[in-house]
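[1] predicted structure and sequence below. I'll ask about it afterward.
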Amino acid sequence: MSLQGKKIVLGITGSIAAYKTIPLVRLLTKAGAEVRIVMTKAAQDFVSPLVLSTFSHHPVWIEFHEGAIWNNHVELGLWGDVFIVAPASCHTLSKMANGLCDNIVLATYLSARCPVILAPAMDEDMFLHPATQRSLEMLRSYGNTVLQVNAGELASGLVGHGRMLEPDEIVQHLIENTFRGTKLTGKQILVTAGPTQELLDPVRYISNFSTGKMGMCLAEECYLQGAEVTLIAGPLQVTTSIQGIRQIAVQSASEMEEACLNHITSMDIIFMAAAVADYRPLSISNEKIKKSEHTSTLLLEKTNDILAAMGSVKKAHQTIVGFALETENEEANALKKMKEKKTDFIVLNSLKDEGAGFGLDTNQVTMYAATGEKKVVHLESKMNVAKEIVNYILE
């Protein structure tokens, strides 16, 4: 998930939790954001401006003036896409609520025209005090977002509520809430992902090398574009930190088919990215099959074609995107699959493309539309490929 190109102003105040801003800045810049930092004089007692400057790649502003140079807090407040105050101490929250302006963090806050996010950090008694709660309520009424606090061991040695959210939780909030897109707002999206496992006996199964990465990236991208997402997945080797994605776990092809057909009615767009087994054992042994000296014959039967079943019942307003992994006659086989399964799009993967395929973080695909258009996405991260696929479907 990415914050590529986002401009983030980080305000740091005097709290022991200020040490967490070092990993926070690193996570933000790693996600692609540009970070500018302002901090109070008291914050310097807990975290080094030099370290923050090193990781943000920009000077850290503490004073309104540094020699003959004026640090333009108004310009900074207008520059940012979001202003985060983390940690937000009890003292600073009270000043912000009452419009006081005696340091550069407060001046930047009052100048900001972007969304403001506050991450409180203090002892539990301070946090629960009526004066603090009144300040927080006032700040919410101004349109600011006040993040929850965590419970745990506090600087006082007591255990309770008041811990600032962890850096990864703050970044997750930015991605899932502050910068969540609107292209798919109001849309219901179904994504299938991962392999299926067809039992042979209690300890063995037939499957494939799919990890579910591509399908998971599609589910995340759709959610980040504003959609309500249902992910029907076989046994995955990847997870998502996005809690808003509804996940339905299945094991076999028949379980995936049942889940898909049960949910298709309410869906607007369906991405059939799972690597479903084409065959399953004709019978499942109730006991472990013992090794013998003789050759064994395994009888298989075809599994139902889930993509064809979905295509046969889809409504005019629904869009189905199929996926084809091919090793020969790639384009011809993909186009044939799109026509026979009655899909609106087909996404072709070729195992002959270096850097594409199961278990890798990169992919290269060719997208075909039933209307005749074609688009190639060259080797990129699977998250970027997912973005390309979603945008192509929406064109």
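    Received it, and whenever you're ready, just let me know what you need. What you see is a predicted model, and the numbers here were worked out from it, not measured in a lab. Numbers count the residues shown, from 1 in each chain.

[2] switch to C-alpha atoms for all contacts and neighbour counts from now on
    Will do.

[3] quick one: residues in contact with the helix or strand where Asn363 lies.
    Using DSSP states H and E, Asn363 maps to strand 362-369. With contact meaning Cα atoms under 8 Å, 6 or more residues apart in numbering, strand 362-369 is reached by 335, 344-350, 353, 355-357, 374-382, 385, 389.

[4] please list only the buried members of these.
    With neighbours counted by 16 or more other Cα atoms under 10 Å, those contain buried members at 335, 344-350, 355-357, 379-382, 385, 389.

[5] quick one: which of those sit in helices?
    Counting by DSSP state H, the part of those found in helices is Leu335, Lys382, Val385, Ile389.

[6] take the one below as the second:
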Amino acid sequence: MMKQSLQDKLIVVGVSGGIAAYKACELVSRLVKAGSRVQVILTESATKFVGPLTFQTLSQQPVIVDMFDEPKQWNVAHVSVAEAADLFVLAPATANIIGKLRSGIADDFLSTTLLATKAPLVIAPAMNVNMYSHPAVEENIGVLRQRGAIIVEPEVGRLACGTSGKGRLAEVERILAAIEEVLSASKDMAGQRVLITAGGTREAIDPVRYITNRSSGKMGYALAQEALRRGAQVTLVTTPTGLDLPAGVEAVMVESAEEMRQAVLERFERVDVVVKAAAVADYRPLMQQEQKLKKKTDHLLLELVKNPDILAELGQKKNRQVLVGFAAETNDLETYALDKLRRKNLDLMVANDVTQPGAGFGKDTNIVTIFNRQGEKEQLDLMSKAELARRIFDKVIEILSARV
């Protein structure tokens, strides 16, 4: 059955040079059968695996390979591919094209078009298991995910190189599902004003040193990206993270818990949804030294005082706002999460055990349980923080819809 979301959509399929390029043939065929207009762009290396004529026959459109190729029958000039596309999918995406896209390299038609497009991007990596787990590749994929790309994780299995592990291109059904999800996504948060906090606060000891925590800010940035995708007006109150700010957010840079508190309270009455994903330090030094402390003794005692509980304060002040909190725990997760939810007057509590593999700070994935104010809970398996952001806002929309 044809998918309404795919009909009459211009989908650009970028195929890079890996053995999995043959699977892109089925993807193109399925998209065309679903009513999409498909423009295929091949890298020079991809042509060594599957010829342009195959894709031209399947897509019923001329295929672009070289930067200076001129398609003869396509009614939109190839230099406008980036602007005309409704969605861009990279399948397979090799480590090479992923690295180029992350670094902004444009040395062929595919990489140039990727930099020029503002269309949603779906990336389906495929490569050797050791390449996929290499820190550089992991970092590149993480950066692209933070920039808003949808990553269709590769599957585990036997690879063409003879090894087994994670690196095999996702099945076409999964890639199609990701494409359909992106194209069918409604702007269900249009008109909503969303405030998100991200990162770990820094509490100064002296002009050089501070107390902080392990938060990377990745969850908050994924939430901001998702809220933007749904059409919301997004304010991101963030500590320094080293992450790229999602295009379109109002960014408010802070460092300490008190600075974050002030920034949030100043805007609280004007927003509809608050998601407190930041890891706010519970304590700060009683005295901030004006000069750098010198190393004079074997021991240094710091007197700490409690920071204000921003989330609890918002819970006391809220009237119509949907308030979402996060709890990073190491034990008794449900007990602590429910206590915080009720005590701070939250609508949702997202809790995770940071000792679980894949759920700790700095990861691109998470494993959480979401609790609502009725005491109901949903346990979610390991998933990307981008996917978790979608699940969280699905629940926020349910709450907002029930109030209408």
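    Ah, there it is. Small disclaimer: the values here were computed from a predicted structure and weren't measured.

[7] check the mean deviation of the strand holding Asn363 of structure 1 from structure 2.
    Superposed on structure 2, strand 362-369 of structure 1 shows a mean distance of 0.5 Å to its aligned residues (mean Cα distance after the TM-score superposition for structure 1).

[8] what stretch of structure 2 does that strand fall on?
    Per the alignment by TM-score structural alignment, strand 362-369 of structure 1 matches residues 365-372 in structure 2.

[9] okay, how far is it across the matching stretch, tip to tip?
    Using Cα to Cα, to the nearest Å, the end-to-end distance of stretch 365-372 of structure 2 comes to 22 Å.

[10] quick check: buried residues in it?
    Quick answer for stretch 365-372 of structure 2 (16+ other Cα under 10 Å): Thr365, Asn366, Ile367, Val368, Thr369, Ile370, Phe371, Asn372.

[11] same question, stretch 189-198 of structure 2
    Buried residues in stretch 189-198 of structure 2 (16+ other Cα under 10 Å): Met189, Gln192, Arg193, Val194, Leu195, Ile196, Thr197, Ala198.

[12] what span of structure 1 is that stretch aligned with?
    Matched against structure 1 by TM-score structural alignment, stretch 189-198 of structure 2 falls on residues 184-193.

[13] how about stretch 249-262 of structure 2?
    Using TM-score structural alignment, stretch 249-262 of structure 2 lines up with residues 245-258 of structure 1.

[14] tell me which helix or strand comes right after the helix or strand where Ile270 of structure 1 lies.
    Per DSSP H and E: Ile270 of structure 1 is located in strand 269-272. Downstream of strand 269-272 of structure 1, the first helix or strand assigned by DSSP H and E is strand 279-281.

[15] and stretch 188-207 of structure 2, end to end?
    Using Cα to Cα, the end-to-end distance of stretch 188-207 of structure 2 comes out at 45 Å.

[16] cool, stretch 368-387 of structure 2 as well?
    Across stretch 368-387 of structure 2, the terminal residues are separated by 12 Å (Cα to Cα).

[17] tabulate the ones in helices among the buried ones among the contacts of strand 362-369 of structure 1 in a markdown table, adding columns for distance to Gly11 of structure 1.
    A markdown table is the format used below for these (distance: Cα to Cα, whole Å):
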| residue | distance to Gly11 of structure 1 |
| --- | --- |
| Leu335 | 54 |
| Lys382 | 33 |
| Val385 | 34 |
| Ile389 | 37 |
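
[18] need the max-distance pair from the residues you listed.
    Using Cα to Cα, these span at most 22.5 Å, a distance reached by Leu335 and Lys382.

[19] what do we get in structure 2 for Phe209 of structure 1?
    The alignment partner of Phe209 of structure 1 in structure 2, by TM-score structural alignment, is Arg214.

[20] doesn't its match belong to a helix?
    No. In this structure, Arg214 of structure 2 is coil, not part of a helix, as judged by DSSP: H, G, I helix; E, B strand; the rest coil.

[21] that one and Gly362 of structure 2, how far apart?
    Here Arg214 of structure 2 is placed at a distance of 7 Å from Gly362 of structure 2 (Cα to Cα).

[22] likewise for Val305 of structure 2?
    Taking Cα to Cα, one finds Val305 of structure 2 at 27 Å from Gly362 of structure 2.

[23] one more: Ala251 of structure 2?
    For Ala251 of structure 2, the distance to Gly362 of structure 2 equals 21 Å [Cα to Cα].

[24] and what of Leu42 of structure 2?
    Distance of Leu42 of structure 2 to Gly362 of structure 2, computed by Cα to Cα: 35 Å.

[25] repeat that for Arg168 of structure 2.
    To Gly362 of structure 2, Arg168 of structure 2 is 25 Å away according to Cα to Cα.

[26] one more: Gln192 of structure 2?
    From Gln192 of structure 2 over to Gly362 of structure 2 the distance is 29 Å, taken as Cα to Cα.

[27] next: Glu83 of structure 2.
    34 Å.

[28] report how many residues lie close to the nearest residue to Ala151 of structure 1 once chain neighbours are set aside.
    Nearest residue to Ala151 of structure 1, sequence neighbours excluded (Cα to Cα, 6 or more residues apart in numbering): His161, at 4.0 Å. By other Cα atoms under 10 Å, 21 other residues sit near His161 of structure 1.
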